[in-house]
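Novice: what's the 3D shape of this:
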Amino acid sequence: MRKPLLAALATLVITGAGMAPAAAATAPEAAQAGKAARATKAAPAQRTAPTVKAVDFAGTVALSNCSGSVIRFPNSADNDPALVMTNGHCLETGFPKPGQVIVDQPSTRTFSLLNASAQKVGTLRASKVAYSTMTDTDVTIYQLTRTYAQIKSTYGISALNLADTHPVAGTAITVVSGYWKQTYSCDIDGFVYRLKEGDWTWKDSVRYTSACQTIGGTSGSPVVDNATGKVVAVNNTGNEDGQTCTVDNPCEVDENGTVTVRKGINYAEETYQIPACFGIGNKLDLSASGCVLPKP
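Specialist: Below is the predicted model:
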C-alpha cells in the first residue's frame, strides 16, 4: 500500500519527493493537468510506425484518498451499471483483513470524473461495493448508480476497457492518477511470484521499471498499455525505505521462498482475471467458469 495520504502530503511538502521534474504534483484542488512525455523515435523509412493510442485522463476518477477509473469488461453492455475500480486498501470502511472478501456492501461513495485534460466534469456515485479484497490481489470494484450510456450522454466520457489477457514483460505502460492529475510512464519490468507487505500477500504482481516513481494518492490508478489503450493492472504499492516485507515496504518472494527487497521500486496488481467473474449486466458471479478471484 502507499502511505496514508496525510503522511504522503507531508513528505511532498518537506522534500518534494516523488514529484516529476517537469511538472511537480500539487494538491487536487490546485493541480493542473500534466502528462509525462515519452520520447519517440522516427520509424525507419521502410517500416510503418506501430499505432500507439494517446494515454490521457478521460475515464479516470479521483477518490477522497486514492485514484481510480471507470472500467468495463469485454462483454459489458452500454446499458449495464458502470463500475469504478480502485485498490482494496482504498475501501472507505478500512483495509480488508487477510483472507477477507467483501461483496455487495452498500456504498454511497462519490468519485470525481475527469476528462482527457484532467478537468473534473462531474460527480459519480456508488450504489454498492461489488467486490473488494486484499487477498491475492488488491482491488475494490464499485457499482455506480448510472450506466455507461448515461455517463457518455451526460459527460461525453467513455469507460476504460479492461484487458482479459495476461500482461507481457517489456510492455510500455502509463500509470494514470486521477487524484494527483499526474501520469507516470515506464515499462513492465517483470512479474513477482508473491509480493508480501505486512500481513498481506499478493500473487503474480507487476513490477515496474524504475521510471514509474508513484507516490501516496496514486493507489488505485489504472495501469494502461500504451499500445492498446487497455487497462492491464491497478497500481498499488512500492518499497519506500528499503525495509523487508513491512507496510509501505513490500518484498518479493520467489517460488523457493527467497526474499528480495528493491528499494524505490513500485508495483501493481494484474486485472486480466477480473472479467471472468462478472456476467450479464456486470453482475458479479464468483462461481463462473474461469473466475479465480478469492471468494468470501
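Novice: all contacts plus neighbour counts: C-alpha atoms, from now on.
Specialist: Will do.
Novice: Which residue comes closest to L162 once chain neighbours are left out?
Specialist: Residue nearest to L162 in three dimensions, not counting chain neighbours: V231, with 4.7 Å by Cα to Cα, 6 or more residues apart in numbering.
Novice: Also this sequence, please, to line up against the first:
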Amino acid sequence: MKLFRTLLAATAVATTTLLGASAAQAAQAAQAAAPGADFTGIAALSNCSASLVRYAESVDTDKALVLTNGHCYEGGFLQPGQVLVNKASTRSITLLNPDASRAGTVRADKILFGTMTKTDLIVYEVNETYASIKDRLNVTPLTLAKQAPDNGTGMAVVSGYWERIYTCSVQATIPELREGDWTWQNSIKYQQPGCETIGGTSGSPVVSTSSGEMIGINNTGNEDGERCTVNNPCEVDADGNVTVDQGAAYGEQTWWLYTCLTTDRAIDLNKSGCELPKPARHH
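Specialist: Just a heads-up that it's a prediction; the model follows:
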C-alpha cells in the first residue's frame, strides 16, 4: 500500500523540490502533461492524498464528503473484515486550488463508511456544506462516476500530498488483488508507463481525463516483485491463478457507493443490491 515508505520518499522528494522548481512551477508542469486533469477538488492529509467529492445527485446544501483509502485511517490499518460506520472523526483536511496552491482546510465530522475489505476506502463527512466550502475557499468537488471504467480509459492519478499528477490509462480490471492479509475485488490496473505511483499517493482520486469524473481511488503497487506481501500485491484471476507484476500500480472501485445510497444520499449497507461490505456480526 502506498502509505508505506512515505517518509523515506518524502525526504528524497523534499530535497529535490528545494533544489528544483517551486511547487507552483511543478504543478504547472504536471498539468501541461495531463490534459483534462488539474487539482480541482484535490485534498491532502498528514500521510496520504484525498479528494473532495460529490455524488451525481448531491445538492449544494448537503454536507460535503472527502474520500481517501481505508489504509489512510487516522487510527491505523483496518483489519480484514473490519468496517467503520458513522464513527466520529475530527480529522483536518487540506484542500487545494486548481493550480495546487493551498486553498484552506476543512474538518471531518465523522466517518460515514470505511474499510480495507473488497475495496480500500474511507468516506468522511465534513462539518460544512458544499456551498459553504465554495463560498469560503472557492473549491468545488469531483463527481463520482456511477460505473466502473472501461479498459483503455484515459486517466490521471492526482496526488494532493505530492501536488503531482500521473497520467496513463486503464489497462485491466483484476478480479482479485491480494496484499498481506487484505483482498480487494475488481481492482483497476494502470497501463504503464505514466502512473508509477509512490508512497503518499495513497487515496489519490483516479480521474477520467475525458469526463473529469472520479473513476477509482489509488491504493497500491508492487514494488519489489514479491508475491502477495505488503507493498507487493499479487493478481488472482477468475480461475485462482496468481500473477506477480513488479512495478504495476492499482486503484480500487468507488462506484459501489451508489449501490448503497438512499434517496437522501445516505449510505445504507442493508439496502438491496448494496455492493459495499457490511460490518462482521459479533456472536
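Novice: Any chance you could compute the TM-score here?
Specialist: The TM-score (TM-score structural alignment, normalised by the length of the second structure) is 0.91; 272 aligned residues with a Cα RMSD of 1.9 Å.
Novice: just checking, the residue nearest to L162 of the first structure touches V224?
Specialist: Yes - applying Cα atoms under 8 Å, one finds V231 of the first structure in contact with V224, separated by 4.5 Å.
Novice: Regarding the equivalent of G76 of the second structure over in the first structure, what is its secondary structure?
Specialist: When the structures are aligned by TM-score structural alignment, the residue of the first structure matched to G76 of the second structure is G94. Using DSSP: H, G, I helix; E, B strand; the rest coil as the criterion, the local structure at G94 of the first structure reads coil.
Novice: residues near G94 of the first structure, how many?
Specialist: Applying other Cα atoms under 10 Å, we find 9 other residues in the vicinity of G94 of the first structure.
Novice: Could you do A211 of the first structure as well?
Specialist: A211 of the first structure has 13 neighbouring residues, counting by other Cα under 10 Å.
Novice: OK, contacts around the nearest residue to it once chain neighbours are set aside?
Specialist: Nearest residue to A211 of the first structure in three dimensions, chain neighbours excluded: C186, at 5.3 Å (Cα to Cα, 6+ apart). Contact criterion Cα atoms under 8 Å, 6 or more residues apart in numbering gives 172-174, 208-212 as the residues in contact with C186 of the first structure.
Novice: Check the spacing between C186 of the first structure and D78 of the first structure real quick.
Specialist: As for C186 of the first structure, its distance to D78 of the first structure is 32 Å (criterion: Cα to Cα, to the nearest Å).
Novice: Please apply the same query to S67 of the first structure.
Specialist: Per Cα to Cα, S67 of the first structure is found 23 Å from D78 of the first structure.
Novice: residues touching the closest residue in space to C90 of the first structure that isn't next to it in sequence, list them.
Specialist: Nearest residue to C90 of the first structure, sequence neighbours excluded (Cα to Cα, 6+ apart): C66, at 6.3 Å. Under the criterion of Cα under 8 Å, 6+ apart, the neighbours of C66 of the first structure are 86, 90, 178-179, 217-221.
Novice: Please, which helix or strand holds V223 of the first structure?
Specialist: In this structure, V223 of the first structure sits in strand 222-225 according to DSSP states H and E.
Novice: ok, and what's touching that strand?
Specialist: 55, 60, 68-69, 86, 171-177, 230-235, 268.
Novice: what's the following helix or strand after that strand?
Specialist: Strand 222-225 of the first structure is succeeded, C-terminally, by strand 231-238 (DSSP H and E).
Novice: mind listing the helices in the second structure by residue range?
Specialist: According to DSSP state H, the second structure carries its helices in the segments 6-19, 23-32, 130-137.
Novice: can you put those helices in TSV and add distance to N232 of the second structure and mean neighbour count?
Specialist: Written out in TSV, the entries for the helices of the second structure read as follows (distance: least, Cα to Cα, whole Å; neighbours: other Cα atoms under 10 Å):
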stretch	distance to N232 of the second structure	mean neighbour count
helix 6-19	15	12
helix 23-32	27	17
helix 130-137	38	16
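Novice: and of the ones you listed, who's closest to E226 of the second structure?
Specialist: Comparing the helices of the second structure by their distance to E226 of the second structure (Cα to Cα), the top pick is helix 6-19, with 19.2 Å.
Novice: re earlier: ok, of the contacts of C66 of the first structure, which one's closest to C291 of the first structure?
Specialist: Nearest to C291 of the first structure among these: T86, at 19.2 Å, using Cα to Cα.
Novice: show me the contacts for the closest one.
Specialist: With contact taken as Cα under 8 Å, 6+ apart, T86 of the first structure is in contact with 66-69, 139-141, 219-222, 234.
Novice: quick one: which of those is most hemmed in?
Specialist: Scoring the contacts of T86 of the first structure on neighbours with other Cα under 10 Å, the highest-scoring entry is G220 at 38 neighbours.
Novice: Report the contact partners of that residue.
Specialist: Taking Cα under 8 Å, 6+ apart as the contact definition, G220 of the first structure lies against 66-69, 85-87, 90, 139, 177, 234-236.
Novice: Take those and keep only those in strands.
Specialist: In this view, the contacts of G220 of the first structure that belong to strands under DSSP state E are 67-69, 85-86, 139, 177, 234-236.
Novice: Please identify which of those residues is nearest to F278 of the first structure.
Specialist: Within these, proximity to F278 of the first structure (Cα to Cα) peaks at M85, which comes in at 13.3 Å.
Novice: OK, contacts around that closest one?
Specialist: Applying Cα under 8 Å, 6+ apart, one finds that M85 of the first structure lies in contact with 68-71, 139-142, 220.
Novice: Give me the distance between the spatially closest residue to it that is not a sequence neighbour and V101 of the first structure.
Specialist: Closest residue in space to M85 of the first structure, ignoring its immediate chain neighbours: I141 at 4.6 Å, by Cα to Cα, 6+ apart. In this structure, I141 of the first structure and V101 of the first structure are separated by 12 Å, where distance is defined by Cα to Cα.
Novice: shared neighbours of the two, which are they?
Specialist: Applying Cα under 8 Å, 6+ apart, one finds that I141 of the first structure and V101 are jointly contacted by 131-132.
Novice: my guess is K110 of the second structure contacts S89, does it?
Specialist: Yes - taking Cα under 8 Å as the contact criterion, K110 of the second structure and S89 are neighbours in contact, 4.5 Å apart.
Novice: can you name the residues of the second structure that the longest strand seen in the first structure overlays?
Specialist: Scanning the first structure for the longest strand, with DSSP E as the assignment, gives strand 182-197. With the alignment judged by TM-score structural alignment, the segment of the second structure matched to strand 182-197 of the first structure spans residues 164-179.
Novice: Likewise for stretch 122-133 of the first structure?
Specialist: Residue correspondence for stretch 122-133 of the first structure in the second structure, counting by TM-score structural alignment: residues 104-115.
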